[in-house]
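> Below are the sequence and a predicted model; questions follow.
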Amino acid sequence: MYIPSKSKRFFIKKGILLIVIGIPRALMFYRFSPIWINFFSSLGVKVIVSGEEGKRILKEDSYTIPAEESCFPFKLAIIHAQTLVDKTDMIFLPRLIAIEKKGIMCPKFRGVPDIVRVITKHKTPIISETYDIGKGKKEEEKFYLKIGMRLGFSSRLVKDAYLFAKEEFKKFEKGFINRLNAYSTSELFNYPYKIQMKDKKNYEFKVGVIGHPYNLYDIDISKGVLDIIKGMGIKVIPGDKLDINNFDKKFKALHKEIYWSTGWEIVRGALYFLEESDMDGVIFITSFKCGVDAIVMEFIKHQFKKLKGKIPLLVLSFDEHTSRDGVITRLEAFYELITTKKKNSLNYN
């Protein structure tokens, strides 16, 4: 079995050895956690997710923080992983190469498992199987089969767990935008997931938000910006949850130039909001020192300028020093802008 021989943290449940696996609440946890947690849980594995404590522990001396040139989300991922060392038998940190057929992830995603191994001095084994959908559509299933079989489970059991997790992921994604506007952001990714309630509120405005999933939904990074926006009476439409695959064909040439997976996702969302929707505004949530964001930001600004203010664009950049009060001030100014624009539009019509 793919378990440390010296571990004393296994649990016995009805005569079955129960493994404890930790998952850092960081980075692509905010995209794939529904499938990850359901996959392990359906195999009988106990899953522990790190807490929402990154900003606080950044100030402690007990955790090693990566080099200062790293972006804030990357620092948080390393810290979250360290908090799991003494609580779990293994830590799940997949080596993400490509999450779709075209495009690749930021290189730092490949290095996270190795950095955690070094920082934690190999105290806890890391499950760092490579995830590369770019190699073919069967790669995702192979990814989970490798992990499950190395944990000692049969291929049949692992495949059943994978198929179950896929179905649960589909349920999670369905109606996500409504749930996002009905619940606080921090509640959305807590297992067991809230998948029933629908948003029934009436909003005066509707704003599209674009950014990497962790920038949008990790309240440690964004200071709960989505909840602040909703509190202003604005409905939030996240660009990463739009079903606009056919829209890609219109900008096929651009996709070749923007080869980062989540970078293209951000651009696609921005273009859709700009050309195909009735948004009152768009907010781009970025991380300071993110190279991908720096590239796509200039492209997005250029596209918005070409249409001469058709839709207001607000760029919010976050790092560990960003204050919530400062974010609120900028959002209040943005709210006044879209309010004035809407009034002027109504008067003109």
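Everything's here; your move.

> going forward, measure contacts and count neighbours with C-alpha atoms only.
Will do.

> Not counting its neighbours along the chain, what's nearest residue 207?
Excluding the flanking residues, the one nearest residue 207 by C-alpha to C-alpha, 6 or more residues apart in numbering is residue 281, at 4.9 Å.

> also this one, for the comparison:
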Amino acid sequence: MIVGLPGELLGFPWARELERRLEAAFPGARIRRAPARAPAAPPLSEGDACYPYKRMIRSALGLLAESDALVLPRLLRLDGHLMCPNFRALPDIVALNWRRLHGEEPPMAAPAVEVADGRDAEAAFEAVIRELRRLPGGRRAEAARAQPPRPAPGTAPPRAEDGRRRAIALVGHPYILSTPALHKGVPDLVRRAGFRVVTPEGLPFRTLDRLARDRDYYAKVLYWRGARECLGAFRHFTEVRPAAGLIYLIAFNCGVDALLRLELAALHKDLARRVPFMVLVVDEHTQHEHVATRVEAFLDIVDGTAHA
């Protein structure tokens, strides 16, 4: 059995653990994270949604065409905080497009997921596996001895970085930082310039959440998980373990990013030691050279700051 699981979701630790659980529950299955062929634009989409969301719709439709079943959890809450509302509608948009294109219901496991603690996480894993087993492909899966799970993309040990080199911190939603088509190769551009790359991937969310809680800028607490993660990461890389520079990768038309970029700019002005800071709207650039030019100019500023 081939099970589709959109790779964009694997930026979230819960989704990476879900992949390992699927490999253990269906030992004969192959997990496919991206379609072999780039799918065409879907007939129904969210016109005002951000590019990463539209890409997830395309990825899911492509995986449905190439897999026996698709796992697309309806993410409502992770780590006790609300997810972007688009994640609630993602399975519905994919199903509507599949029905329009093929005239049938998609073979898809899409239970609602609300995770605040370990017990919730276990219940959510079981719900996904239970729904998958009800699908024809899941019922055909052989009951074999579970094999040791292999690491998911993005969870392999990070490449060795020379600790003596200056670090550039990349902050953004996990699906942007972990997907090359979304981060536009920024990590490699930074490395090729002689810097090492640090991201919040290895930091526990509870640590980032605590940092965010200490400095919520607005009167109303930021309740989106993605906003709290990015705010906490900004504080970590500017105050706790300051990097030589910080790049905030965002998507055009993302409401959370539109709000948070203002908050981070305000916090940056109040820093006792101002780390060079740049906001890069990755999908505003259609050519790789455009991204490279922005990153190179920023790194020149970082170099100038170091020698000032």
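That came through fine. None of the values given here were measured: they were computed from a predicted structure.

> List the TM-score for the superposed pair.
Remark: TM-score between the superposed chains equals 0.83 [TM-score structural alignment, normalised by the length of structure 2]; 289 aligned residues with a C-alpha RMSD of 2.9 Å.

> Show the contacting residues for the residue nearest to residue 207 of structure 1.
Residues near residue 281 of structure 1 by C-alpha atoms under 8 Å, 6 or more residues apart in numbering: 206-208, 311-314, 338.

> Let me know the closest of the residues you listed to residue 146 of structure 1.
Distance to residue 146 of structure 1 across the contacts of residue 281 of structure 1 (C-alpha to C-alpha) is lowest for residue 208, with 38.2 Å.

> Map that closest one across to structure 2 for me.
The equivalent of residue 208 of structure 1 in structure 2 is residue 169 (alignment by TM-score structural alignment).

> wait, is that match part of a strand?
Yes - counting by DSSP: H, G, I helix; E, B strand; the rest coil, residue 169 of structure 2 is found in a strand.

> can you confirm residue 234 of structure 2 is in a helix?
Yes - counting by three-state DSSP, residue 234 of structure 2 falls inside a helix.

> Touching, it and residue 171? I think so.
Yes - between residue 234 of structure 2 and residue 171 there is a contact under C-alpha atoms under 8 Å: 7.0 Å.

> about what we covered before: looking at structure 2, which of the contacts of residue 281 of structure 1 hold up?
Cross-checking the contacts of residue 281 of structure 1 against structure 2 gives 206-208, 311-313, 338 as conserved contacts, using both residues aligned by TM-score structural alignment, their matches' C-alpha atoms under 8 Å.

> In PyMOL, select just the buried ones from those.
Remark: buried members of these, expressed as a PyMOL selection using 16 or more other C-alpha atoms under 10 Å:
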select buried, resi 206+207+208+311+312+313+338
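
> Neighbour count: residue 234 and residue 171 of structure 2, which is higher?
residue 234 (28 against 25; other C-alpha atoms under 10 Å).

> Could you find the counterpart of the more buried one in structure 1?
With TM-score structural alignment as the criterion, residue 234 of structure 2 matches residue 270.

> Next one: residue 205 of structure 2 from residue 37 of structure 2, what distance?
Taking C-alpha to C-alpha, to the nearest Å as the measure, residue 205 of structure 2 and residue 37 of structure 2 are separated by 34 Å.

> what about these two, which has more around it?
residue 205 (19 against 11).

> Can you verify my assumption that the more buried one contacts residue 231?
No - look at residue 205 of structure 2 against residue 231 with C-alpha under 8 Å: they stay out of range, at 11.2 Å.
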